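Participant: coordinates only, sequence not included:
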């Protein structure tokens, strides 16, 4: 009864109902909520706290920003179903106004993303010009992953969210993590219409998932930035279910030292022996290796699979 009372008290305010409706559309920062609602950030923060205390919303800090999303589905779904059942007819004037302001927020995100890409386009183009076209890399990754439903996927070091954009339509849940709050804001601009995509600020060595919670993990052009690639692979393996897959796209060994000094590449590519050794140490079995030549740098795809519980028991016996 206490939980029910908290929920009904949280909903007994027009502003908080508006916040809940907005969060159904997309994850928003407190500042963006204030912009849409036309209220001060402190006032909006108080409303958000009440919703969070009732389990209807959750807050995530990213740098100096605080983002708000719907709470756990088990808590929120019955509430949203009841609200849908009770609401009939045309939306009220607040809903219409909020939808218009929400469109403005989306437009602001798109403009910010476009400005960032324009400022950094030369850096991206310089690296991309060294290897096979990214479209070919993505097509090869899609072939390796296959067309079947993917369950829960996690894109580690999601950057601008391109891997989520590519694979989220096949997934029940798609989570992208990145340490950079700036990158996550860019990803949000790209993914705000992808309902099953979530973004969180986190470290690749401490993923925000429980053990055996994911079906596919992706490291796309991320591992060459890692100080401890083996540890990153072990952490990815931890969150995979039995039979789950890890897909890594990165460079074969090369001697472009300028990428280390100019672009902060910690590792100048990886050999198959290195990668397979890390897989073995993480309890992963190699499943497929592809080589994509073309240009000065060679791109490699390494796919590994985590042993199922049944297979582990057989081996142990």
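Facilitator: Great, that's in hand. Note that this is a predicted model, so its numbers are computed, not measured.

Participant: going forward, measure contacts between C-alpha atoms and count neighbours the same way
Facilitator: Noted.

Participant: counting by contacts, list what the lengthiest helix in the chain packs against.
Facilitator: Taking DSSP state H as the criterion, the chain has its longest helix at helix 93-128. With contacts taken as 3 or more Cα pairs under 8 Å, 6 or more residues apart in numbering; DSSP states H and E, helix 93-128 sits against helix 14-25, helix 30-37, helix 181-191.

Participant: quick check: buried residues in it?
Facilitator: Of the residues in helix 93-128, 98-99, 101-102, 105-106, 109-110, 113 count as buried by neighbour count, 16 or more other Cα atoms under 10 Å.

Participant: check stretch 306-317 too.
Facilitator: The neighbour-count criterion (16+ other Cα under 10 Å) identifies 306-307 as the buried residues of stretch 306-317.

Participant: now do the contacts for residue 171.
Facilitator: The contact partners of residue 171, by Cα atoms under 8 Å, 6 or more residues apart in numbering, come to 149-153, 196.

Participant: and the helices and strands packed on helix 93-128: which comes nearest residue 140?
Facilitator: Residue 140 lies closest, by Cα to Cα, to one member of these: helix 181-191, at 22.1 Å.

Participant: by how many degrees do that closest one and helix 93-128 diverge?
Facilitator: 110 degrees (axes from the mean of the first three to the mean of the last three Cα atoms, to 10 degrees).

Participant: next helix or strand past helix 181-191?
Facilitator: Per DSSP states H and E, the first helix or strand lying C-terminal to helix 181-191 is strand 197-201.

Participant: tell me what that next one is packed against?
Facilitator: In this structure, strand 197-201 packs against strand 57-62, strand 171-178, helix 181-191, with contacts taken as 3+ Cα pairs under 8 Å, 6+ apart.

Participant: here comes the other one, which I'd like you to weigh against the first:
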């Protein structure tokens, strides 16, 4: 446990206070922090290390990028309560005003990068969407599936641009999106920030080895991801590992089809899934599986399956 004098020592520099304030607004890379602060990356990195050692910030690597976020809430909340109280007495800090303006520029840069990426891939995505029922109807079906109980702790595996978080994080106790692609995570950050969902977490991770403990989620979603999996049964088992007793896994993917060009053009490893195959994956993962709905329309049928972790049985004491 960090001693109180050491904690205050870690805050005894204006730059470190500025860094904390910026991370309170959004996750930032070291390079973005340097851009906002107008300082060199090595200098910023030294300040960041002190904050990390104090438990006030956390560091996470995504590909060649390093992202920084605030430390655990119980650690940073008292610090911000104190800083907010002093700010109310002393008035607005001129540095904070300037930093906020430069932070807006970082958000604009991210949005511009996202727009360029979407523009370069729009034709491929539009062609695939044209093969199946409208996304709005798929999303409505997912909402119906989720609607009969609380979302609780939500994990979206293969979050992509964060659409599932955008839709369902507002109803969740906690929301986390995981994706292997740093590029997709950067796009997701832009979309979630625009939607006012900066509190939703994003992490880089592999669907076969998720960076979360067992029984840490109440709802897990795998939306249009399994057809990229070389080992879908292993991916389902790893997703099931996250479920607490009574938790649900919701899988949305294509029914079997014969669009062979999707293998080469879009890197689909599987041309859809039969119900019996998916139910077999769910059963092997220790879940009670069922087919929820087939959404027909166009050449590809979208299917929803769920798998539920049985609730723990109460022990009867004689």
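Facilitator: Thanks, I have the structure now. Note that the structure is predicted; figures quoted are calculated from it, not measured.

Participant: TM-score of the superposition?
Facilitator: TM-score of the superposed chains, computed with TM-score structural alignment, normalised by the length of structure 1, equals 0.95; 313 aligned residues with a Cα RMSD of 1.5 Å.

Participant: coming back round to it: nearest to residue 286 of structure 1, out of the helices and strands packed on strand 197-201 of structure 1?
Facilitator: Taking Cα to Cα, strand 171-178 is the member of those nearest to residue 286 of structure 1, at 22.7 Å.

Participant: that closest one vs structure 2 - mean distance after superposition?
Facilitator: When structure 2 is superposed, strand 171-178 of structure 1 averages 0.9 Å from its matched positions, counting by mean Cα distance after the TM-score superposition for structure 1.

Participant: how far does that strand sit from its chain's centre?
Facilitator: Relative to the mean C-alpha coordinate of its chain, strand 171-178 of structure 1 is positioned 4 Å out (Cα atoms, centre = their mean, to the nearest Å).

Participant: and stretch 267-287 of structure 1, by the same measure?
Facilitator: What separates the centre of stretch 267-287 of structure 1 from the centre of its chain is 24 Å, taken as Cα atoms, centre = their mean.

Participant: same deal with stretch 124-133 of structure 1?
Facilitator: Per Cα atoms, centre = their mean, the centroid offset for stretch 124-133 of structure 1 relative to its chain is 24 Å.

Participant: again with stretch 243-263 of structure 1
Facilitator: Offset of stretch 243-263 of structure 1 from its chain centre (Cα atoms, centre = their mean): 20 Å.

Participant: equivalent analysis for stretch 203-214 of structure 2, please.
Facilitator: Taking Cα atoms, centre = their mean, one finds stretch 203-214 of structure 2 lying 11 Å from the centre of the chain it belongs to.

Participant: what range in structure 1 matches that stretch?
Facilitator: Taken onto structure 1 by TM-score structural alignment, stretch 203-214 of structure 2 occupies residues 200-211 there.

Participant: out of the helices and strands packed on helix 93-128 of structure 1, which comes closest to residue 311 of structure 1?
Facilitator: Closest approach to residue 311 of structure 1 among these is made by helix 181-191 (37.4 Å; Cα to Cα).

Participant: now do the closest one: which elements does it pack against?
Facilitator: Helix 181-191 of structure 1 packs on helix 93-128, helix 162-167, strand 197-201, going by 3+ Cα pairs under 8 Å, 6+ apart.

Participant: what angle do the next helix-or-strand element following the longest one and helix 93-128 make?
Facilitator: If I follow you right, that is helix 93-128 of structure 1. On the C-terminal side of helix 93-128 of structure 1, the nearest following helix or strand under DSSP H and E is helix 134-145. Between the axes of helix 134-145 of structure 1 and helix 93-128, defined by the same axes, to 10 degrees, the angle is 100 degrees.

Participant: what residues of the match of stretch 203-214 of structure 2 count as buried?
Facilitator: Neighbour counts over stretch 200-211 of structure 1 (16+ other Cα under 10 Å) mark 200-202, 204-205, 207-208 as buried.

Participant: thought residue 29 of structure 1 was touching residue 64?
Facilitator: No: in this structure, residue 29 of structure 1 is not within contact of residue 64 by Cα atoms under 8 Å, at 10.5 Å.

Participant: neighbour count: the two, which is higher?
Facilitator: Set residue 29 of structure 1 next to residue 64 and count neighbours by other Cα atoms under 10 Å: residue 29 wins out with 19 against 6.

Participant: leaving out the residues flanking it, which one is nearest to whichever residue in structure 2 pairs up with residue 264 of structure 1?
Facilitator: Matched to structure 2 by TM-score structural alignment, residue 264 of structure 1 sits across from residue 267. Closest residue to residue 267 of structure 2 apart from its sequence neighbours, by Cα to Cα, 6 or more residues apart in numbering: residue 228 at 6.7 Å.

Participant: aligned to that neighbour, what sits in structure 1?
Facilitator: In structure 1, the residue paired with residue 228 of structure 2 according to TM-score structural alignment is residue 225.

Participant: which ones are touching that match?
Facilitator: Each residue near residue 225 of structure 1 by Cα under 8 Å, 6+ apart is listed here: 264-267.

Participant: and it, how close does it get to residue 29 of structure 1?
Facilitator: Using Cα to Cα, to the nearest Å, we find residue 225 of structure 1 at a distance of 28 Å from residue 29 of structure 1.

Participant: and the match of residue 264 of structure 1, how many neighbours?
Facilitator: 12.

Participant: one more: residue 6 of structure 2?
Facilitator: 12.

Participant: what separates it from residue 56 of structure 2, distance-wise?
Facilitator: 12 Å.

Participant: count the neighbours of residue 301 of structure 2 for me.
Facilitator: Neighbours of residue 301 of structure 2 under the rule other Cα under 10 Å: 18.

Participant: now residue 260 of structure 1
Facilitator: Counted with other Cα under 10 Å, the neighbours of residue 260 of structure 1 add up to 15.

Participant: can you tell me the element it falls in?
Facilitator: helix 257-263.

Participant: ok, now which ones touch the spatially most central residue of structure 1?
Facilitator: Among the residues of structure 1, the one closest to the centroid is residue 176, at 1.2 Å (Cα atoms, centre = their mean). Residues counted as contacts of residue 176 of structure 1 (Cα under 8 Å, 6+ apart) are 154-158, 161, 164, 197-200.

Participant: which of the contacts of residue 171 of structure 1 still touch in structure 2?
Facilitator: Mapping those onto structure 2 (both residues aligned by TM-score structural alignment, their matches' Cα atoms under 8 Å) leaves 149-153 still in contact.

Participant: which one of these sits closest to residue 182 of structure 1?
Facilitator: residue 153 (21.9 Å).
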